[in-house]
Structures are given as C-alpha cells and as structure tokens.
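1. sequence? don't have it. structure:
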C-alpha cells in the first residue's frame, strides 16, 4: 500500500490487490458503521474490489473507491465499473473527484498496453444528487460522457483511458 496523493487533510492510498485481513476488517466496519453495506458477506466480497482508500490524519478510513470489471453490453469492450463511498462528515468538495482521478490514473497505468484490458471506466449514477445539473457538471468535469441508461433508469457514464 502506498500513498499516491493527498487532498486537504486526507491521504489517498492505493490498495488494489493488496488488502490484508486487517484492512478487510476495517473496510467491513467502515461500510457497516456508515450505512453503506450492511450485509457482512457482501462487504467482505467487495473488499477485494477496493482500489483506493482515503485516510484522515489519524489514519482512519473516510472514503473508499472500488471497481469491478464487466462488459456494459454483449459484445462490448471491458470497462472498470467504478463505485465510491465517502463518510458523510468528510464529504469535502473535491475529495470524491480526487479519489476518482487517482483510481482512474492507477488503473490506466496498471494495465496499459494489454490488448484485453478494460478500455476505460464506467459509473452508474445511483446517487440522485448526481442526476442534477450540478452533479452532471461534476461528472463531465472529470472527463465522463453519457453512455446510456441502465435497466433501472439510472444514467451510465464512461471515460476511456488515453492511449
């Protein structure tokens, strides 16, 4: 695990494929205590998808990004589907985009040049705040373009990795 960036009073740490039993326990507790993932089995499974964690000055988790690899449609290229959760009292303006940017950059570098690797990242806007004009501006500001709509009516956005 290595610090890859900082934002205000937070450190962004790359943990992809490096989660330890201790970190997995901390992630499960973080999600449970903050109402993000209540099912302990689902939380444990998702610990293996964590890419970055945001830590406060005391070294406690305040935010998490996770990704999983999938095709958005039959015959389409692979993408990393991105999720993030920031603790409510730590949602400083700019922290979530910073965590996204670091996750994007690290994944783009990690698999660069591999023909079968995902071609970019996708997000499904499960948070209704991201469907507002302000939310859409934030999504577009970090380089996303509208891809379509999910089966449940949520907007789907994508950003390709630079070649």
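-> On my side now, so go ahead. Keep in mind the model is a prediction, meaning the values are calculated, not measured. Numbers count the residues shown, from 1 in each chain.
2. only C-alpha atoms for contact and neighbour calcs from this point on.
-> Fine.
3. in a strand, residue 85, correct?
-> Yes - assessed with DSSP: H, G, I helix; E, B strand; the rest coil, residue 85 lies in a strand.
4. just checking, it touches residue 63?
-> Yes - between residue 85 and residue 63 there is a contact under Cα atoms under 8 Å: 5.6 Å.
5. and these two? Which one has more around it.
-> When neighbours are counted by other Cα atoms under 10 Å, residue 63 comes out ahead of the other of residue 85 and residue 63, with 25 against 19.
6. can you pull out the strands in this protein?
-> Assigned strands in the chain, in chain order: 2-7, 10-14, 50-55, 61-70, 79-86, 120-124, 145-149, 155-160 (criterion: DSSP state E).
7. name the residues of the second one that come out as buried.
-> When burial is assessed from 16 or more other Cα atoms under 10 Å, strand 10-14 yields the following buried residues: 10, 11, 12, 13, 14.
8. counting by contacts, list what that strand packs against.
-> If contacts are counted by 3 or more Cα pairs under 8 Å, 6 or more residues apart in numbering; DSSP states H and E, strand 10-14 sits against strand 2-7, strand 50-55, helix 95-110.
9. any chance of the ones you listed in a markdown table, plus mean neighbour count and distance to residue 77?
-> Shown next, in a markdown table, are the helices and strands packed on strand 10-14 (neighbours: other Cα atoms under 10 Å; distance: least, Cα to Cα, whole Å):
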| stretch | mean neighbour count | distance to residue 77 |
| --- | --- | --- |
| strand 2-7 | 14 | 28 |
| strand 50-55 | 26 | 21 |
| helix 95-110 | 18 | 15 |
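10. and the comparison structure, right after this:
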C-alpha cells in the first residue's frame, strides 16, 4: 500500500484497491460523522475513495475521493476532488497532505493516457478556502482559482504536467 506519514497520521493510497472490509469501515466513518447519511450513496462513493488518513490507533480520520467527469466550462475531463476529515482530526496540514498525495498518485497513474482527465478540480464547500490563507494553501498545492460555480462555491483547477517524453508529473 502506498503510504505517506504526517504528524502521526498515515495517509494510504487505496484508489481501486478497496476491500469489502475497508468499504464497510469507510461507510461507517461517513455515517458516524453525518457526512453521508444515505447508506447506498455512502457505499457507492467508497469506489471513488482515493486516500484514507488513519490515526495512530488505526481508525479512519479522513477520506479523500475523486470521480472523473467532464468540466463543462473547460470542455475536458477532470478528476473532481472531495474530502472529509473528522473534526477531531482537523490538524493543520493534514488536508493539504491528502490533496498532495491524491494529486501525485492520480498524475502518476493516469495522466497522459488518451482520454484521461487533464488534472484535478476542487469545488470548495469550505469558506476557509476563500480566505486569503486558504487561497495561498491551494496556490502552494498548484491550484489556480477559476471563479465560482452557480452556487457561489469557489472552483480550483490543477492541470497535470505532461513533459515531452509523455510521462506524467504532478
């Protein structure tokens, strides 16, 4: 399992590798946190999970997920990124580590393939990301603000870099 560490948390890349047991743990996490109340929707989204953050006791502390879709305004496919971190585990930098790990793995696994998503889109539901400090965080992660969607949420884009030799880089 591809893992990175951050202040006592382990962030595991699990995209396309989830077992029934892991899916069950993720569904329970989302439901206990009231992040997703519909059991079927929670189960369906487990197949979109990219990374999980696990605390020192081995409990899920956070989950990132991605789904591929056409970005209408850009006219191209992108990975759309979402995450949820248990409020008790919202330590400074954990969300950024999860974003970075997800983007790097997606770029390494899929970028440059014909028809593959060109990068990652974040549609922000967190008002903190609209503050100057939040915007700086996303800029440091390589995202640029495209504007706002119809609901007024900030939309951020990061394209994958594909050098001349065709091998993708985050």
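-> In hand now; what should we look at? Bear in mind the structure is a predicted one, so any value in this text is a computation, not a measurement.
11. TM between them?
-> Put the two chains on top of each other and the TM-score (TM-score structural alignment, normalised by the length of the first structure) is 0.95; 162 aligned residues with a Cα RMSD of 1.2 Å.
12. re earlier: quick one: closest of the strands of the first structure to residue 131 of the first structure.
-> Relative to residue 131 of the first structure, the nearest member of these by Cα to Cα is strand 155-160, separated by 7.6 Å.
13. average distance between that closest one and the second structure?
-> When the second structure is overlaid, strand 155-160 of the first structure sits 0.5 Å from its aligned residues on average, using mean Cα distance after the TM-score superposition for the first structure.
14. tell me what that strand is packed against?
-> Judged by 3+ Cα pairs under 8 Å, 6+ apart, strand 155-160 of the first structure is in contact with strand 120-124, strand 145-149.
15. pick the most deeply packed of these.
-> Counting by mean count of other Cα atoms under 10 Å, strand 120-124 has the highest mean neighbour count of those, with a mean of 22.
16. for that strand, packing partners?
-> Judged by 3+ Cα pairs under 8 Å, 6+ apart, strand 120-124 of the first structure is in contact with strand 79-86, strand 155-160.
17. figure out which of those is closest to residue 73 of the first structure.
-> Across these, the minimum distance to residue 73 of the first structure, taken as Cα to Cα, is reached by strand 79-86, at 10.5 Å.
18. please state the offset of that closest one from the chain centre?
-> Here the centre of strand 79-86 of the first structure is set off from its chain's centre by 3 Å, with Cα atoms, centre = their mean, to the nearest Å.
19. can you name the residues in contact with that strand?
-> Strand 79-86 of the first structure has contacts (Cα atoms under 8 Å, 6 or more residues apart in numbering) with 36, 62-72, 96, 100, 118-124.
20. so stretch 90-103 of the second structure matches what in the first structure?
-> Alignment of stretch 90-103 of the second structure against the first structure: residues 91-104, by TM-score structural alignment.
21. in CSV: the helices and strands packed on strand 120-124 of the first structure, plus distance to residue 25 of the first structure.
-> Output for those, formatted as CSV (distance: least, Cα to Cα, whole Å):
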stretch, distance to residue 25 of the first structure
strand 79-86, 17
strand 155-160, 31
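22. any chance of a markdown table for the helices and strands packed on strand 10-14 of the first structure, columns distance to residue 148 of the first structure?
-> Output for these, formatted as a markdown table (distance: least, Cα to Cα, whole Å):
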| stretch | distance to residue 148 of the first structure |
| --- | --- |
| strand 2-7 | 31 |
| strand 50-55 | 25 |
| helix 95-110 | 20 |
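23. for residue 27 of the first structure, which of these is the nearest?
-> For those, proximity to residue 27 of the first structure was assessed by Cα to Cα; strand 50-55 is nearest, at 9.0 Å.
24. elements contacting the closest one?
-> Secondary-structure packing of strand 50-55 of the first structure (3+ Cα pairs under 8 Å, 6+ apart): strand 10-14, strand 61-70, helix 95-110.
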